[in-house]
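S.K.: Below is the sequence, then the predicted model.
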Amino acid sequence: MWRPGPWRRAAAGAGLLTADGVPGTTIFAEMSALAASTGAINLGQGFPDTDGPQEVLRAAQDAIAAGVNQYPPGRGTQVLREAVARHQARWYGLRVDPETEVLVTAGATEALAAVLLAFVDEGDEVLTLEPAYDAYGAVIALAGGVHRTVPVDWPAFRPDPDRLRDAITDRTRVILLNTPHNPTGAVLDEALLRVVVEAAERHDALIVTDEVYEHLLFDGARHVPVAALPGAWDRTISISSGGKTFSTTGWKIGWLTGPAELVSAALAVKQFLTFVNGAPFQPAIAAGLDLPDEVFASIAGTLQTGRDTLVSGLEAAGFPVSVPRAGYFVIVDGAPLGFPDGAELCRSLPTLAGVVGVPVSAFCRDEQAARMRSLVRFAFCKSPGVLAEASTRLATLAQRGSTV
């Protein structure tokens, strides 16, 4: 018998509370199980199927061999905190003190949890874009906050500046931005980010940014960290990780940066979540952050090639495609092909084409879920052979017709 408790808020916040009041499984788990049972290619979950740079992998192996296998310091190893500080200066001109303004976490998800639990109290509003990564709603609810959203719509997925400005009020405690954006692959431009900073100043809100796809940019797109904008640093916590950039999602090495007092508040919570994690992986991610520019360009270029391969297959199948400017994912609209329900399309695709995706409605609530009902997200962070085969399979939909 499931008893009421904070878990219920978390499940409801993530859209996982069933009508019977029990926590359901995520759409990602459902689609991955479907892929496994049918032998379909799993383009649902966003994890790579190839390893990252050898320099990073060897650094982890060397650290293990050297005995770096016990608890690291609570704020993270010195070598990684210093590497994060160099990274922020190198790419964005941000001068960060590795002693007081950097905190290493168990991936970006723990960083988000620590920050929201540190600053959001009962009834505080947290504003996100929608669709949104499902962990946002879960942690906001766990903290007792109220989740407010601003929609981003097909196909550009850019929020309306006026609507965004109006959504930030005196009740807003945290503005949680994700750029580059999951699941849409949109990159928020500087003009839009300045709207956020101005509104945050006006209403005394914190800005928290999820920037895990910061280096995975395509077609000349540029990532602008909010913290680098005038007036933003004092109220901004920036979050990122090494998992997406270096194809090491299982290592769960993330970090946050910001003013010392904000970082210390997050640490006060984080130390009672995982305490510490990933001792031998921290120097390895530090090695990755110090790799030359051409390595980062190659990582993004390889992903862009994968994106283009998958987009070609989806377009050959007849899907309208929103071509992403960053990240791991591409979104299509099934409605013009006679697939008005993305969830049903995803459940049918293993039979129709031997491929699995996830419905974008899983990242939305209520009205926005209805508006996104026909959209499906596919991951292209896969090997060239897998993407080529998936594209070939998807293209056969044009010959099969569009009846589910």
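M.R.: Looks like it came in fine.
S.K.: From now on I want contacts and neighbour counts done on CA atoms only, so please keep to that.
M.R.: Noted.
S.K.: Pull out the buried residues from stretch 118-129.
M.R.: For stretch 118-129, a neighbour-count test (16 or more other C-alpha atoms under 10 Å) marks 118, 119, 120, 121, 124, 125, 126, 127, 128, 129 as buried.
S.K.: ok, the first one touching residue 269?
M.R.: Yes. Under the contact definition of C-alpha atoms under 8 Å, residue 118 touches residue 269, with a separation of 6.1 Å.
S.K.: where does the spatially most central residue of the chain fall, helix, sheet strand or coil?
M.R.: Centroid-nearest residue in the chain, with C-alpha atoms, centre = their mean: residue 182, separated by 4.9 Å. Going by DSSP: H, G, I helix; E, B strand; the rest coil, the secondary structure assigned to residue 182 is coil.
S.K.: here comes the other one, which I'd like you to weigh against the first:
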Amino acid sequence: MFNFSSKLPNVGQTIFTTISAKATACGALNLGQGFPDFDGDEFLKQRVTHYIEEGFNQYAPMTGVQSLRESISTYFNKKYSLKINPDTEVTVTSGATEALTASILAFVKEGDEVIIFDPSYDSYAPSIELAGGVAIRLNLVGENFSIPFKKLEESLSDKTRMIIINSPHNPTGSSLGEADWKRIATLIAERNILILSDEVYEGIYFNEGNHFNPRKLEAIRDSLISVYSFGKSCHMTGWKVGYFIASENLSYEVRKLHQYITFSTFTPAQMALADYLGEKMDNFLELGEFYKKKCNFLVEGLKESRFKVLKPSSTYFCLLDYSEISSLSDVDFCMKLIEEHSIAAIPISVFYENAPKDQRIIRLCFAKNQETLERALEILNTI
């Protein structure tokens, strides 16, 4: 038998795999899965088929198909009034997680510290560990899951290489505004610190106006790597097409990793997405309204339930506080939901290194069709 030492000894099967397997075995309604149970636009599928049949089946350019990078640039100009260079600042990746991982591996070295905020997306810490870095984990605070700015300032040191910020935020549905980003910019001024901005849910924002894009702040633009996802924006998570935007010198370094991780991403999908952005950009611009209706339907439908609903300002996730229903841990409560009520949710303690002891919160995904949401309300209102 080959003897080895694991590079990720503390990483095992994810809770998402566990919950989904349990839900399938029990025939439960699954609101734990963080992806839609409905399909994307027929136009997209037709365009992929078109490009496959037309023979566009070889490697795409490493940085991404030109037409897609140009469409991304046009989108950012229209939505955020930002001028993005499609050649030097936009890179298409095989999903947002690849962009996040490549960015961490490109800049984090042995002993460097990276600040992340719990509850956090589960790929951050393992990627930091693989790079030889140390994750400094700070808990978001309050019902709005806000940045603990005092603790953030106290945590900054000469070892801090990067801060990872996820806004709009998974799993809480919270988001940072302009004032928050300006405080962050002030804290890192004159420091050699990168900001890795995970904005995969940028299109799913419910308050007035758009999600605040930190690239609008010139003070941090040259220290910023912004990561996005077509999977989230187009209801096609299985296509695994993401991208990142960064200054030319930062892009150059991350592209070095990208070219040896995947090199390029499925060509027909890139070309189809370019057409979709070009011809149906309103679908991107109206994505927030699309999901806001689903969010409001779920929140309104739970008003008479025993759950306390923590209404999100963004993403397609909603948190439910069940502290008046049960004293079970969130993991045990989620298992009980599957076994006794045939509905699956995700415990948010799994997004923490050290979750608050008295926290009793679960996450639901409302990127579901109307029938699924109606059935979910029937079940949740009887608990």
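M.R.: Ah, there it is. As the structure is a prediction and not an experimental result, all values here were calculated from the model.
S.K.: Just give the TM-score of the two.
M.R.: Scored against TM-score structural alignment, normalised by the length of the second structure, the superposed chains reach a TM-score of 0.95; 382 aligned residues with a C-alpha RMSD of 1.7 Å.
S.K.: and the residue nearest to residue 32 of the second structure when sequence neighbours are not counted, how far is that from residue 368 of the second structure?
M.R.: Ranked by C-alpha to C-alpha, 6 or more residues apart in numbering and with sequence neighbours excluded, the top spatial neighbour of residue 32 of the second structure is residue 345, at 4.1 Å. Distance from residue 345 of the second structure to residue 368 of the second structure, counting by C-alpha to C-alpha, to the nearest Å: 13 Å.
S.K.: any idea which element the residue in the first structure sticking out farthest from the centre lies in?
M.R.: Within the first structure, residue 399 marks the point farthest from the mean C-alpha position, 34.6 Å out by C-alpha atoms, centre = their mean. Using DSSP states H and E, residue 399 of the first structure sits within helix 397-400.
S.K.: which residues sit against that helix?
M.R.: Applying C-alpha atoms under 8 Å, 6 or more residues apart in numbering, the contact partners of helix 397-400 of the first structure are 316, 317, 318, 352, 353.
S.K.: which of those lies closest to residue 299 of the first structure?
M.R.: residue 316 (26.2 Å; C-alpha to C-alpha).
S.K.: what do we get in the first structure for residue 95 of the second structure?
M.R.: Aligned by TM-score structural alignment, residue 95 of the second structure pairs with residue 107 of the first structure.
S.K.: Could you give the number of residues near the residue lying closest to residue 9 of the first structure once chain neighbours are set aside?
M.R.: Leaving out its chain neighbours, the residue that sits closest to residue 9 of the first structure by C-alpha to C-alpha, 6+ apart is residue 141, at 5.3 Å. Residues lying near residue 141 of the first structure (other C-alpha atoms under 10 Å) number 27.
S.K.: mind checking what residue 141 of the first structure lines up with in the second structure?
M.R.: Per TM-score structural alignment, residue 141 of the first structure is aligned with residue 129.
S.K.: Then residue 269 of the first structure?
M.R.: So residue 269 of the first structure corresponds to residue 257, using TM-score structural alignment.
S.K.: for residue 360 of the first structure, same thing?
M.R.: Alignment note (TM-score structural alignment): residue 360 of the first structure maps to residue 348 of the second structure.
S.K.: Residue 63 of the first structure too?
M.R.: In the second structure, the residue matched to residue 63 of the first structure (TM-score structural alignment) is residue 51.
S.K.: so when I look at its match, I'm seeing a strand, right?
M.R.: No. Using three-state DSSP, the assignment for residue 51 of the second structure is helix, not a strand.
S.K.: Give the full set of residues in contact with it.
M.R.: Residue 51 of the second structure sits next to 57, 268, 271, 272 when contact means C-alpha under 8 Å, 6+ apart.
S.K.: helix/strand/coil for the second one?
M.R.: Spelled out, that is residue 268 of the second structure. Classified using three-state DSSP, residue 268 of the second structure is helix.
S.K.: is it true that it touches residue 52?
M.R.: Yes. Look at residue 268 of the second structure against residue 52 with C-alpha under 8 Å: they come within range, at 6.0 Å.
S.K.: From residue 174 of the first structure, how far off is residue 257 of the first structure?
M.R.: According to C-alpha to C-alpha, residue 257 of the first structure and residue 174 of the first structure sit 16 Å apart.
S.K.: so the closest residue to residue 94 of the first structure other than its chain neighbours is in which element?
M.R.: Closest residue to residue 94 of the first structure apart from its sequence neighbours, by C-alpha to C-alpha, 6+ apart: residue 88 at 5.3 Å. Here residue 88 of the first structure sits within helix 78-92, counting by DSSP H and E.
S.K.: Also residue 135 of the second structure?
M.R.: Assessed by DSSP H and E, residue 135 of the second structure sits inside strand 134-139.
S.K.: pull the longest helix from the first structure.
M.R.: Criterion DSSP state H: the longest helix present in the first structure is helix 293-317.
S.K.: looking at the contacts of helix 397-400 of the first structure, which has the most residues close by?
M.R.: Per-residue neighbour counts (other C-alpha under 10 Å) across the contacts of helix 397-400 of the first structure peak at residue 317, which has 22 neighbours.
S.K.: Thanks a lot, catch you later.
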